[in-house]
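Engineer: just coords:
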């Protein structure tokens, strides 16, 4: 009875905080212990809606589906495989030729410029925030134009310092990735760090802003100091438009104006040595970024990251379906019919299709893998999430591109026939 009360209390807490994944995982494990597999499976679907690639939840889902199909649920593993690991990928069903799909997506090519980062670069204080990504640009499906721009503006000068010096160019300053939401800017930034063999330090606006006077500015300084301490390091600033908004539009917010001033100071090579620190930013609205942040030595270069192309969509769909029970999935056909969807939209499609298959399995009492019909039903319910962004982008190109900053965006919109 006491154990039942624990489960009841946890379910009550989950009703109040449905987004707490760790709490939901505990509930799933308790339900499996009580052999309430259908209830546990429903919670698995909800958990995967919050975190589609969570290996622990996927493992619990497989135990539930195995038990519902009449088999004995597999024992809980001693260690949860990391997403993308060989152990996690082994959950894929044999009736789908994932090896062939991997060949179509493309082999991973070892980059020419990769070097190890000694462990002494990362202190105990920094270990929880500074990462060492294993991603490479070869892991990013498609997006060939973005990769070429990265090679030209950042990777090329770093690989060939003498040649860059001869031509009077360098990789100093910052690089701003911009484009519609949900198209992989953070993923690309992590891959750049992996390509350089550098540490990766991702920062969001919530890591900086503080309610106390002066604390936000101190946070900005501390973040840059940590990046310098762990050089070589890619310092990734997400939502730069929110952090470095135009000061001319913030007369009423003294705090945010001083935060922008501090950010300018930290990025200025005249006041700080940022040797070995490569600052990458991401924004959906570069036209809202303060003009001083776009001057030479700061975010003086921009790369447009558009909607995923055919190869990228194939890779994204493969990634989000790889650990789920599937049958009869034609990745190429799916990728061809999902033009206009962002990476986040594609992840939503895969999650929704999985939930449809799980719901059908619970009704019949037999496990049915995700099929093309589920994907098509999910696609019929989901609309592109980037429509409003493209409307704003079109207005910027038409009325605020006098200096040519958004010529690449203009060409992209013209190619998509949105102008």
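Structural biologist: Great, that's in hand. Because the structure is predicted, anything quoted here is derived from the model rather than measured. Numbering: from 1, shown residues only.
Engineer: contacts and neighbour counts: CA atoms only from here.
Structural biologist: Noted.
Engineer: Determine the number of other residues adjacent to residue 409.
Structural biologist: Using other Cα atoms under 10 Å, residue 409 is surrounded by 22 other residues.
Engineer: ditto for residue 222
Structural biologist: 13.
Engineer: Likewise for residue 236?
Structural biologist: 25.
Engineer: Would you double-check that it falls in a strand?
Structural biologist: Yes. The assignment for residue 236, made by DSSP: H, G, I helix; E, B strand; the rest coil, places it in a strand.
Engineer: any idea how far residue 22 lies from residue 397?
Structural biologist: Using Cα to Cα, to the nearest Å, residue 22 is found at 44 Å from residue 397.
Engineer: and what of residue 139?
Structural biologist: 32 Å.
Engineer: how long is stretch 270-283 end to end?
Structural biologist: 26 Å.
Engineer: hang on, the earlier thing: please say which of residue 22 and residue 397 ends up with more neighbours.
Structural biologist: The neighbour count for residue 22 versus residue 397, taken as other Cα under 10 Å, is higher for residue 397 (20 against 10).
Engineer: what sits against that one?
Structural biologist: By Cα atoms under 8 Å, 6 or more residues apart in numbering, the contact list for residue 397 reads 406, 407, 409, 410.
Engineer: cool, residue 192 as well?
Structural biologist: 136, 137.
Engineer: quick one: which helix or strand includes it?
Structural biologist: helix 185-196 (DSSP states H and E).
Engineer: Pull out the buried residues from that helix.
Structural biologist: Applying a neighbour-count criterion of 16 or more other Cα atoms under 10 Å, one finds 185, 186, 188, 189, 190, 191, 192, 193, 194, 195, 196 buried in helix 185-196.
Engineer: could you dump those to TSV with distance to residue 318?
Structural biologist: Listed next are those as TSV, based on distance: Cα to Cα, whole Å:
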residue	distance to residue 318
185	19
186	19
188	18
189	21
190	20
191	18
192	22
193	23
194	22
195	22
196	26
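Engineer: For the residue lying closest to residue 161 once chain neighbours are set aside, give me its contacts.
Structural biologist: Counting by Cα to Cα, 6 or more residues apart in numbering, residue 161 lies nearest to residue 170, which is 7.6 Å off, once chain neighbours are set aside. By Cα under 8 Å, 6+ apart, the contact set of residue 170 is 154, 157, 158, 161, 164.
Engineer: Use this one as the comparison:
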């Protein structure tokens, strides 16, 4: 017996008619209002077991589980008592009885906790590129190679069928950093009207054993499901480093998984165009460059003079400029990468802004600012060409760096 005859009467009625849900809900409302939330939970749970969508039962369950919430309006107000262990409530017994309906309040420390895998059910970002090769300044040799390898066969299916040309393929873009390899990959996707997926090492590597390999498999599966698709593997030297130089067995298995996916052993890679980019092709495992994988190589060099002028104009388009001779600035920035040229424009803007603050007179960015920025910023490609020169001279027995050697000879880089 309790101190509420009405609750006692309703409890007896519910016991006699357990399937009378409105009666049970009314009892639960009175129990919540009386501060007897743990008892109300059982009645609300019984209703939800029969009618999972019952809004009144859901509301009562929330109020019973959260004693701080205002009581249900249907019952007369009564002083609320805290629902703690002092009330004599056996929470363990209630969790045991209602475990299939009400989740436990706390996780048990003796149960194994599954580690968070990070990329378990991930979906990769599938992009649609809006740029095309017409937006890429210069790089005529690169465009010609892409036309032969990918774009021509795609546009001519009958000719492709006649010559037995597969729509699968891999192309390795290499060269100094900041010269537009990623931009070029997006332009290829836009030119083909294909989906575009960009992947970096952080998208793959995971501390849990086997997760990195599964991430790679999921990535290629995503690309196959959205064919035609350009799959861009950035910094491929980090993912596909020479296995003979790897101390970690887990990284060697990642390289093996990448080889398997490129071969399409577990899936058809038709319509998946793999473009990979690296600043250090000499660090890539030779198996990745075997025929049928990343077997075609294209050197992406710093922009030539017309391309440099176009890049400078692009980065100055939204800035206040006056009387800038783009041709002279382009002449002075030989060997500068696209990223270097963007930095030149940023630095020139800083010079003009600093002068405007010092004098109190706002002025435009002028030729003097641009040339001062060129004198301050040195091309970032110099270090890369120093390393590349040694490779072209002393490690080119296979002839894979002939185009690099020819460029170095033409530019008299010793």
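Structural biologist: Structure's in. What do you need? Only a predicted model underlies this, so the values are computations on that prediction, with no experimental measurement involved.
Engineer: that older thread, ok, of the contacts of residue 397 of the first structure, which one's closest to residue 16 of the first structure?
Structural biologist: Of all those, residue 16 of the first structure sits closest to residue 409, with 43.3 Å by Cα to Cα.
Engineer: Which residue in the second structure aligns with that closest one?
Structural biologist: Residue pairing (TM-score structural alignment): residue 409 of the first structure is matched to residue 404 of the second structure.
Engineer: pretty sure its match is touching residue 298, no?
Structural biologist: No. Taking Cα atoms under 8 Å as the definition, residue 404 of the second structure is not a contact partner of residue 298, at 9.7 Å.
Engineer: Sticking with residue 145 of the first structure, tell me its helix or strand.
Structural biologist: helix 144-150.
Engineer: Average offset of that helix relative to the second structure?
Structural biologist: Superposing on the second structure places helix 144-150 of the first structure at an average distance of 1.2 Å from its equivalents, by mean Cα distance after the TM-score superposition for the first structure.
Engineer: And that helix, what's buried?
Structural biologist: Within helix 144-150 of the first structure, judged by 16+ other Cα under 10 Å, the buried ones are 146, 147, 150.
Engineer: do stretch 399-408 of the first structure as well
Structural biologist: residue 406.
Engineer: Mind listing residues that contact it?
Structural biologist: Under the criterion Cα under 8 Å, 6+ apart, residues 304, 397 lie in contact with stretch 399-408 of the first structure.
Engineer: count of residues packed around residue 200 of the second structure?
Structural biologist: Residue 200 of the second structure: 14 neighbours (other Cα under 10 Å).
Engineer: quick one: contacts for it?
Structural biologist: Counted by Cα under 8 Å, 6+ apart, residue 200 of the second structure has contacts 233, 234, 235.
Engineer: which residue in the first structure lines up with the last one?
Structural biologist: Which is residue 235 of the second structure. Using TM-score structural alignment, residue 235 of the second structure lines up with residue 239 in the first structure.
Engineer: returning to what we had before: confirm the residue nearest to residue 161 of the first structure sits in a helix?
Structural biologist: No. According to three-state DSSP, residue 170 of the first structure belongs to no helix; its state is coil.
Engineer: Where in the second structure does the helix holding residue 192 of the first structure fall?
Structural biologist: With TM-score structural alignment as the criterion, helix 185-196 of the first structure aligns to 181-192.
Engineer: Map residue 218 of the first structure onto the second structure.
Structural biologist: Under TM-score structural alignment, residue 218 of the first structure pairs with residue 214 in the second structure.
Engineer: Its match and residue 205 of the second structure, how far apart?
Structural biologist: From residue 214 of the second structure to residue 205 of the second structure the distance is 10 Å (Cα to Cα).
Engineer: Counting neighbours, which bits of stretch 241-249 of the second structure end up buried?
Structural biologist: Buried residues in stretch 241-249 of the second structure (16+ other Cα under 10 Å): 241, 242, 243.
Engineer: can I assume the first one is in contact with residue 283?
Structural biologist: Yes. Under the criterion of Cα under 8 Å, residue 241 of the second structure lies in contact with residue 283, with a separation of 5.8 Å.
Engineer: show me where the stretch 101-250 of the first structure has strands.
Structural biologist: Applying DSSP state E, counting those that start in this stretch to the stretch 101-250 of the first structure gives strands spanning 174-178, 199-203, 233-237.
Engineer: What span of the second structure is the helix holding residue 145 of the first structure aligned with?
Structural biologist: Using TM-score structural alignment, the residues of the second structure aligned to helix 144-150 of the first structure are 140-146.
Engineer: residues near residue 291 of the first structure, how many?
Structural biologist: The burial count for residue 291 of the first structure: 15, using other Cα under 10 Å.
Engineer: Residue 246 is in contact with that one, correct?
Structural biologist: Yes. Contact between residue 291 of the first structure and residue 246 holds when scored by Cα under 8 Å: they sit 6.9 Å apart.
Engineer: got the buried residues of stretch 241-249 of the second structure as a markdown table, with distance to residue 270 of the second structure columns?
Structural biologist: Putting these into a markdown table (distance: Cα to Cα, whole Å) gives the following:
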| residue | distance to residue 270 of the second structure |
| --- | --- |
| 241 | 26 |
| 242 | 27 |
| 243 | 27 |
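Engineer: What is the nearest of those to residue 325 of the second structure?
Structural biologist: Using Cα to Cα, residue 241 comes nearest to residue 325 of the second structure of those, at 44.2 Å.
Engineer: mind checking how far the closest one is from residue 254 of the second structure?
Structural biologist: 10 Å.
Engineer: How about residue 159 of the second structure?
Structural biologist: Residue 159 of the second structure sits 37 Å away from residue 254 of the second structure, going by Cα to Cα.
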